[in-house]
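Participant: the amino acid sequence is not available; the structure is as follows:
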């Protein structure tokens, strides 16, 4: 096994003037690779988000390539902001804005809105990261993207909770398949570090999508929908893998400080998103 930890030396890059709470989140992202804010939204807000996810999933499944498999009984769907009634509440949340600004800079970009749903019978995913380590992370030790997650349900042990291996956002090896999937010979490293997360409705988390993680076996009879908001530093390049768009009227009604972070097309009419980032290794679940 050939593995290099690209962990940067010195203190995390916290911008001058950052408040202590945000500075602690930056430190957590550079060490553990994940942080959370309990009760960021009301349970009613989370329930409304869950309704929007159900509606979007039904629409996506009604057409070819509307949803992409992420393993047995597990799907990912990318949506447009207008499909989520709480979009502005989310992207304009003070915690989201302050963390994004501190980690990605004041010109951070909103590049992805989507959701994962593991249904009953979903299996353990292979350990993975969501995309290959960017050159800037490997050479400069800087995080250039963030993923914010919100659960639509109260997570329990039998629902296949998210599992993450803290500190592994800096792992790099030429043996990673597609730059994302460590070989099975490295699995003990991640199993030893694995921490399961049990977010409740209204909780908000942020992580580096480079931190090695997986969805686990859903032994319940319930689905576990999770919203994903992806943000980039300028030039990070993840926007090219997504098809975010907003209509002109919707764009005009957005607060200016939200518009400032949308780099997506403004169109007369939305086109349903065809999922195009199938992750080959995730179609195989681990028993």
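Facilitator: Received it, and whenever you're ready, just let me know what you need. Computed from a predicted structure; not experimentally measured.

Participant: contacts and neighbour counts: CA atoms only from here.
Facilitator: Will do.

Participant: so residue 228 sits against residue 113, correct?
Facilitator: Yes: contact criterion C-alpha atoms under 8 Å: residue 228 and residue 113 qualify, at 5.7 Å.

Participant: buried ones in the longest helix along the chain, by neighbour count?
Facilitator: Across the chain, the longest stretch assigned as helix under DSSP state H is helix 43-61. Within helix 43-61, the residues that qualify as buried by neighbour count (16 or more other C-alpha atoms under 10 Å) are 43, 45-50, 52-53, 56-57, 60.

Participant: which residues sit against that helix?
Facilitator: 66-67, 77, 79, 83-86, 115, 150-153, 201-202, 225, 227 (C-alpha atoms under 8 Å, 6 or more residues apart in numbering).

Participant: same question, stretch 221-234
Facilitator: 50, 53, 100, 104-105, 107-120, 144-153, 155, 159-160, 238-239.

Participant: and it, end to end?
Facilitator: 42 Å (C-alpha to C-alpha, to the nearest Å).

Participant: with stretch 138-154 instead?
Facilitator: 36 Å.

Participant: can you mark which positions in that stretch are buried?
Facilitator: 138, 141-153.

Participant: go on, stretch 269-276?
Facilitator: Those would be 273-275, for stretch 269-276 by 16+ other C-alpha under 10 Å.

Participant: residues in contact with the following helix or strand past the longest helix of the chain?
Facilitator: The helix or strand immediately downstream of helix 43-61 is strand 68-69, counting by DSSP states H and E. Strand 68-69 is contacted from outside by 75-77, 275, 278, 282-283, using C-alpha under 8 Å, 6+ apart.

Participant: separate out the buried members of those.
Facilitator: Buried, going by 16+ other C-alpha under 10 Å: 75-77, 275, 282-283, out of the contacts of strand 68-69.

Participant: okay, pairing it with this:
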């Protein structure tokens, strides 16, 4: 499908239904392998820069890091946020005034361990009580994922779990992990695939035995009022902002600055630092 196609012409009602049922839905071959390879180059360049500065790369467990970047650090950023499936899913789930609040990437290397089952932030009342999804995470892999690469594991349907009694409202007790393990599905995307999920759906990265790193891009999008923009600080330069399509400007939550400075990350998921094992 051409990126020139608009959200109006793309019916994602079935994908929205799958998202509400499972907490995750995917689209195969949304981007070319060449596009995905350029994405991988950009995020690994950003990783080696971030790992050398204080607060640049935040630990998500042994041999696993998360890095936030600015839109213009990613050559394909506009392609991503104007892709017809991405825009259609955002509008169908979050409404026409959705907000792009985060771009970053998670990178496990050989030696990464199983993470504890978790969600990425506490569930808002809109979700645990009213069963309404107010934020989305889009993920794109930088490699063809194999079983040795510590694939992403998710427990479908758990986006509606209350979670208010959990540690930090994100980490259920070890005694309850069996329920998530029973539902668990491991994902093996290929370069060019994209997924859309609620970050409240219980998930974890798994043990990574391959010498090949598994970088995955994360695009965070909110419904108005969801509040996650306060945890991030995307910046763009004036010339970059001026060149953006008006549709992107409408949705992008960012500061326009004369000079980009590295993101100092504000969203540190403390419970992931040590890993599960």
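Facilitator: Received it, and whenever you're ready, just let me know what you need. Here the structure is a predicted model, which means the values were calculated and not measured.

Participant: of the buried ones among the contacts of strand 68-69 of the first structure, which is the nearest to residue 207 of the first structure?
Facilitator: Proximity of these to residue 207 of the first structure (C-alpha to C-alpha) peaks at residue 76, which lies at 17.9 Å.

Participant: what does residue 272 of the first structure align to in the second structure?
Facilitator: Alignment note (TM-score structural alignment): residue 272 of the first structure maps to residue 262 of the second structure.

Participant: next up, the contacts around its match.
Facilitator: Counting by C-alpha under 8 Å, 6+ apart, residue 262 of the second structure has contacts 56, 69.

Participant: try the one 10 residues further on
Facilitator: The neighbours of residue 272 of the second structure, taking C-alpha under 8 Å, 6+ apart as the test, are 59-61, 115-116.

Participant: let's see 6 Å
Facilitator: 60-61 (C-alpha atoms under 6 Å, 6 or more residues apart in numbering).

Participant: in the second structure, which residues correspond to stretch 226-245 of the first structure?
Facilitator: Under TM-score structural alignment, the match for stretch 226-245 of the first structure in the second structure covers residues 216-235.

Participant: list the buried residues for the matching stretch?
Facilitator: Applying 16+ other C-alpha under 10 Å to stretch 216-235 of the second structure flags 216-224, 226, 228-229, 232-235 as buried.

Participant: please narrow those residues to those residing in helices.
Facilitator: Going by DSSP H, the helices hold none of these.

Participant: farthest pair in those?
Facilitator: 216 and 224 (25.7 Å).

Participant: let me know the secondary structure of residue 66 of the second structure.
Facilitator: strand (DSSP: H, G, I helix; E, B strand; the rest coil).

Participant: wait, it sits on residue 108?
Facilitator: No: the pair residue 66 of the second structure / residue 108 is not scored as a contact, 8.9 Å apart, by C-alpha atoms under 6 Å.

Participant: now do stretch 22-42 of the second structure: distance from first to last residue.
Facilitator: 31 Å.

Participant: what span of the first structure is it aligned with?
Facilitator: Taking TM-score structural alignment, stretch 22-42 of the second structure hits residues 32-52 over in the first structure.

Participant: just the buried residues of stretch 269-276 of the first structure now: which is nearest residue 189 of the first structure?
Facilitator: residue 275 (31.8 Å).

Participant: and the gap between that closest one and residue 65 of the first structure?
Facilitator: 6 Å.

Participant: one more: residue 204 of the first structure?
Facilitator: Taken as C-alpha to C-alpha, the span from residue 204 of the first structure to residue 65 of the first structure is 29 Å.

Participant: among those two, which residue is more densely surrounded?
Facilitator: residue 204 (22 against 14; other C-alpha atoms under 10 Å).

Participant: residue 150 is in contact with the more buried one, correct?
Facilitator: Yes: with contact defined as C-alpha under 6 Å, residue 204 of the first structure and residue 150 form a contacting pair (5.1 Å).

Participant: show me the contacts for residue 194 of the first structure.
Facilitator: Residues near residue 194 of the first structure by C-alpha under 6 Å, 6+ apart: 164-165.

Participant: please pull up the equivalent of it in the second structure.
Facilitator: For residue 194 of the first structure, the residue aligned by TM-score structural alignment is residue 184.

Participant: give me the distance between its match and residue 21 of the second structure.
Facilitator: 15 Å.

Participant: count of neighbours near residue 169 of the second structure?
Facilitator: 16.

Participant: trace it over to the first structure, please.
Facilitator: Residue 169 of the second structure maps onto residue 179 in the first structure, by TM-score structural alignment.

Participant: any idea which element the nearest residue to that match once chain neighbours are set aside lies in?
Facilitator: Once flanking residues are discounted, residue 179 of the first structure sits nearest to residue 132: 4.5 Å by C-alpha to C-alpha, 6 or more residues apart in numbering. Using DSSP H and E, residue 132 of the first structure sits in no helix or strand.

Participant: ok, the nearest residue to residue 205 of the second structure once chain neighbours are set aside to residue 96 of the second structure distance?
Facilitator: Counting by C-alpha to C-alpha, 6+ apart, residue 152 is the residue found nearest to residue 205 of the second structure once chain neighbours are left out, at 4.8 Å. Remark: distance between residue 152 of the second structure and residue 96 of the second structure (C-alpha to C-alpha) = 30 Å.

Participant: ok, residue 164 of the second structure next?
Facilitator: 30 Å.

Participant: does residue 239 of the second structure belong to a helix or a strand, and which?
Facilitator: Here residue 239 of the second structure is assigned to helix 238-243, by DSSP H and E.

Participant: could you pull out the buried residues of that helix?
Facilitator: In terms of neighbour count (16+ other C-alpha under 10 Å), helix 238-243 of the second structure has its buried residues at residue 241.

Participant: so where in the first structure does stretch 59-76 of the second structure end up aligned?
Facilitator: Using TM-score structural alignment, stretch 59-76 of the second structure pairs with 69-86 in the first structure.

Participant: now do the buried residues in that stretch.
Facilitator: So, applying 16+ other C-alpha under 10 Å, buried residues of stretch 69-86 of the first structure: 69-81, 83-84, 86.

Participant: remind me, longest strand of the second structure?
Facilitator: strand 99-108 (DSSP state E).

Participant: how far apart are that one and its match in the first structure?
Facilitator: Following the fit onto the first structure, the mean deviation recorded for strand 99-108 of the second structure is 0.2 Å by mean C-alpha distance after the TM-score superposition for the first structure.
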